[in-house]
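Student: Return a 3D structure for these sequence lines:
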Amino acid sequence: MTKIYNFGAGPSMLPGTVLQRAQEELLDWHGAGISVLEMGHRSQVYTAIAEKAEADFRELLDVPADYRILFLQGGATGQFSAVPLNLMGDKAKTAYLLTGVWSEKAAAEALRYGEVHVVATGRAESYTKIPQPEQWLLDSNAAYVHYTANETIGGVEFQQIPDVGALTLVSDMSSNILSRPVDVSRFGLIYAGAQKNIGPAGITVVIVREDLLGRANSITPSVFDYTKQANNASMLNTPPTYNWYMLGLVLEWLKEQGGIAALEQKNIRKSAKLYAAIDRSSLYSNPIGLACRSRMNVPFRIADTELEERFLKDSVREGLINLEGHRSVGDFRASIYNAMPEEGVDVLIEFMREFERRYG
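Tutor: Model (predicted):
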């Protein structure tokens, strides 16, 4: 049987050992006599699972003590509303740096609750570059400045944390969290849907500085109120218990790999060799500026568009699945998150070379 390498952008592949362990523990978790799927979320045994996951997350990302870690529902899209509802306070304006589809969607949602100031936009260049800091127009009256650390669809990633001075910095890190070290103390809030680097779809992590709690608008739904969730250990309502458990298994796996610093070096190698293969080719191309190419999502095009269908069919036959680009842009995309082994990237590169030899 051909080995499968899943290059899907999300829900994405999970580490094989994590899936195997989940399978082994599915019917009876550590002698409890029941599955995690059946556990009461406030039971002593489940509370221990949840607390360990939070502790491992705090350790891996070196989260300071004055930040709360919340495990919520609604995905990053839910946070597009939750962030302004919780952080605007008595201010009427927010600020967004637009670098692709997801930052645009976040800004559009924030517009429901007040004025949105655009710090800068890369739309004129089809979101293939991040606007240079000297082009940014910060507004001191904004409640916060939001940016998307990695644009999953477009393949644009910030290589440094933006400098916004004394303003509160907020980031959507859904597709690159835990793939590189991050100085959490630079942020007021970080949020991330789990289904790319930290677990299955259905659970969302929010890291919020404590002094930002207590500002929620009165219309904020209780499940999206950070203060209420923080005061209830993310269990104001029944949380996605199994997803939280799976997230915990992934965190344990990350620690076994040597932590985030070790994974960053692996991610650098994987992305560098794939970009190098694309750049050497006369058939494939990548449109993203060199300074902001994503380590997580590598979009590419084929010069002869008539070969696109053949490329997808042949790649699937070789066990390389989910290489099609997002429906909004087409082309191709290889998502190479933490769980993608380096051998998977090597197999993809070899396939691309052989395909070009035959048809290029």
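Student: Could you use CA atoms for every contact and neighbour count after this?
Tutor: Fine.
Student: All the helices of the stretch 1-150 of the chain, in order from the start?
Tutor: Taking DSSP state H, counting those that start in this stretch as the criterion, the stretch 1-150 of the chain contains helices spanning 16-25, 44-61, 75-87, 101-110.
Student: Of the ones you listed, which stretch is the most buried?
Tutor: Comparing these by mean neighbour count (mean count of other C-alpha atoms under 10 Å), helix 75-87 ranks first with a mean of 22.
Student: counting contacts, what elements does that one pack onto?
Tutor: Judged by 3 or more C-alpha pairs under 8 Å, 6 or more residues apart in numbering; DSSP states H and E, the packing partners of helix 75-87 are helix 101-110, strand 189-193.
Student: The lengthiest helix in the chain: which residues count as buried?
Tutor: For the chain, the helix that runs over the most residues, judged by DSSP state H, is helix 260-280. For helix 260-280, burial by neighbour count (16 or more other C-alpha atoms under 10 Å) applies to 260, 263-264, 266-267, 270-271, 274-275, 277-278.
Student: would TSV of those with distance to Arg21 be doable?
Tutor: TSV is the format used below for the buried residues of helix 260-280 (distance: C-alpha to C-alpha, whole Å):
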residue	distance to Arg21
Ile260	22
Leu263	21
Glu264	24
Lys266	23
Asn267	24
Lys270	26
Ser271	28
Leu274	31
Tyr275	34
Ala277	35
Ile278	36
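Student: Let's see this one next, to set against the first:
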Amino acid sequence: MKKHNFSAGPCILPQSVLQKSAEAVLNFNNSNLSLIEISHRSKDFVEVMETAKSLALEHLGLQNKGYQALFLQGGASLQFLMTAFNLLENKAAYLNTGTWSDKAIKEARLLGDVVEVASSKNDNFNFIPKNYTIPSDADYFHCTSNNTIYGSQMQDFPETEIPLICDMSSDIFSRQLDFSKFSLIYAGAQKNMGPAGTTLVIIKEAVLGKVSRTIPSMLNYKVHIEKESMFNTPAVFPVYVSMLTLQWLKDLGGISVIEKINNQKAELLYNEIDRNPLFEGFIANKEDRSKMNATFTITNDELKASFDEQLKQSGINGLNGHRSVGGYRASMYNALPLESVQVLVSIMQAVEKGA
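Tutor: Here you go, the predicted model:
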């Protein structure tokens, strides 16, 4: 039976990417060697790394604009600390919209003063704060574009004279933005780009070298730039799969094409959530809803068992909400086909008819 994979992360990947990566594990580039046993400094893998970095910058429209792409390790969680180590001299401003931004704030406070410009924490993160003021004397402003756990997403980003930093782990490459507004973007690959194990960092070189502290080599962006993401042995397989996924996206037509598909998927599901009295969305303001992670609950507990059984029978996987929130979460990343959302919606309608 076909599986419809709504997993929040590790994410669904294109079937063609899975096929090519599986082949590379057995025989990479017809070398009769596995991708995961060759030297990371071999010509074949260096080419993979360079292609992956180039494709990332190309998709974001940041080639030849003073930006560098890095593939590092430690997930977005390590970037919470690396961002502060490299950029926080005195004070930083943070917008708190979910669990991950809350964790980023905690790490930054180890290294300096953090101003929380706004937060939706007291309302269980069910909206994106608006109309906040960013202190002009802060070293940078940090936000999280999409909140996988609660299902909210920033639709607009503030205009600010200080560097704009964004954790885009769960919606990078999913929609068109003016990415040149950002001085640093980071994203764990496992949400919308590849398997767990590598993290993409896009950084404007001009913002580096302005803190007085000594930065440990492993946490220093300048070191990783100089070593071309090879300061330590990179996560070879995740980088390769990320490269294949970025190439798949390019062959599809790029971000402009996938954004239209993502909008279709989100509109289809949210229209059903709003129409069907048996389901209720988690996010208070419709304009704050995530197009990547739709969170919702079933309003009649007596029908939950029936709904869950129909999901299972239809091959739907990964729809359970995060353990801290409950309910359901449909993660509709780039590689999820529209057909999978249509199957989910049909089950929601079937449960309504049988009620």
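Student: TM value for the aligned chains?
Tutor: After superposition, the two chains reach a TM-score (TM-score structural alignment, normalised by the length of structure 2) of 0.96; 353 aligned residues with a C-alpha RMSD of 1.4 Å.
Student: Relative to Lys255 of structure 1, which of the helices of the stretch 1-150 of structure 1 is closest?
Tutor: Set against Lys255 of structure 1 and scored by C-alpha to C-alpha, those come closest in helix 44-61, at 7.3 Å.
Student: got the contact list for that closest one?
Tutor: 36, 39-41, 63-64, 69, 178, 181-182, 184, 244-245, 247-249, 251-252, 255, 259-260 (C-alpha atoms under 8 Å, 6 or more residues apart in numbering).
Student: Could you check which residue of structure 2 pairs with His146 of structure 1?
Tutor: By TM-score structural alignment, His146 of structure 1 lines up with His142 in structure 2.
Student: unless I'm mixing things up, its match is touching Asn96, no?
Tutor: No - using C-alpha atoms under 8 Å, His142 of structure 2 makes no contact with Asn96, being 9.0 Å away.
Student: Out of the contacts of helix 44-61 of structure 1, which end up buried?
Tutor: In terms of neighbour count (16+ other C-alpha under 10 Å), the buried residues within those are 36, 39, 41, 63, 69, 178, 181-182, 184, 244-245, 247-249, 251-252, 255, 259-260.
Student: just checking, which of those belong to strands?
Tutor: Secondary structure from DSSP state E places Ile69 of those in strands.
Student: mean deviation of the longest helix of structure 1 from structure 2?
Tutor: Taken over the aligned residues, the distance from helix 260-280 of structure 1 to structure 2 averages 0.3 Å (mean C-alpha distance after the TM-score superposition for structure 1).
Student: okay, the angle between that helix and helix 44-61?
Tutor: 60 degrees (axes from the mean of the first three to the mean of the last three C-alpha atoms, to 10 degrees).
Student: Where in structure 2 does helix 260-280 of structure 1 align, residue-wise?
Tutor: Against structure 2, helix 260-280 of structure 1 falls on residues 255-275 (TM-score structural alignment).
Student: circling back: okay, among the buried residues of helix 260-280 of structure 1, which ones form the most distant pair?
Tutor: Farthest-apart pair in those is Ile260 and Ile278; separation 26.6 Å (C-alpha to C-alpha).
Student: residue contacts, the nearest residue to Tyr284 of structure 1 once chain neighbours are set aside?
Tutor: Spatial nearest neighbour of Tyr284 of structure 1, excluding adjacent residues (C-alpha to C-alpha, 6 or more residues apart in numbering): Ile302 at 4.7 Å. Contacts for Ile302 of structure 1 were tallied using C-alpha under 8 Å, 6+ apart; they are 283-285, 308, 331.
Student: In ChimeraX, how would I select the buried members of those?
Tutor: In ChimeraX, this line selects whichever of those come out buried by 16+ other C-alpha under 10 Å:
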select :283,284,285,308,331
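Student: so of the contacts of Ile302 of structure 1, which ones are in helices?
Tutor: Glu308.
Student: Which contacts among the contacts of Ile302 of structure 1 does structure 2 share?
Tutor: Here is what carries over to structure 2 from these, by both residues aligned by TM-score structural alignment, their matches' C-alpha atoms under 8 Å: 283-285, 308, 331.
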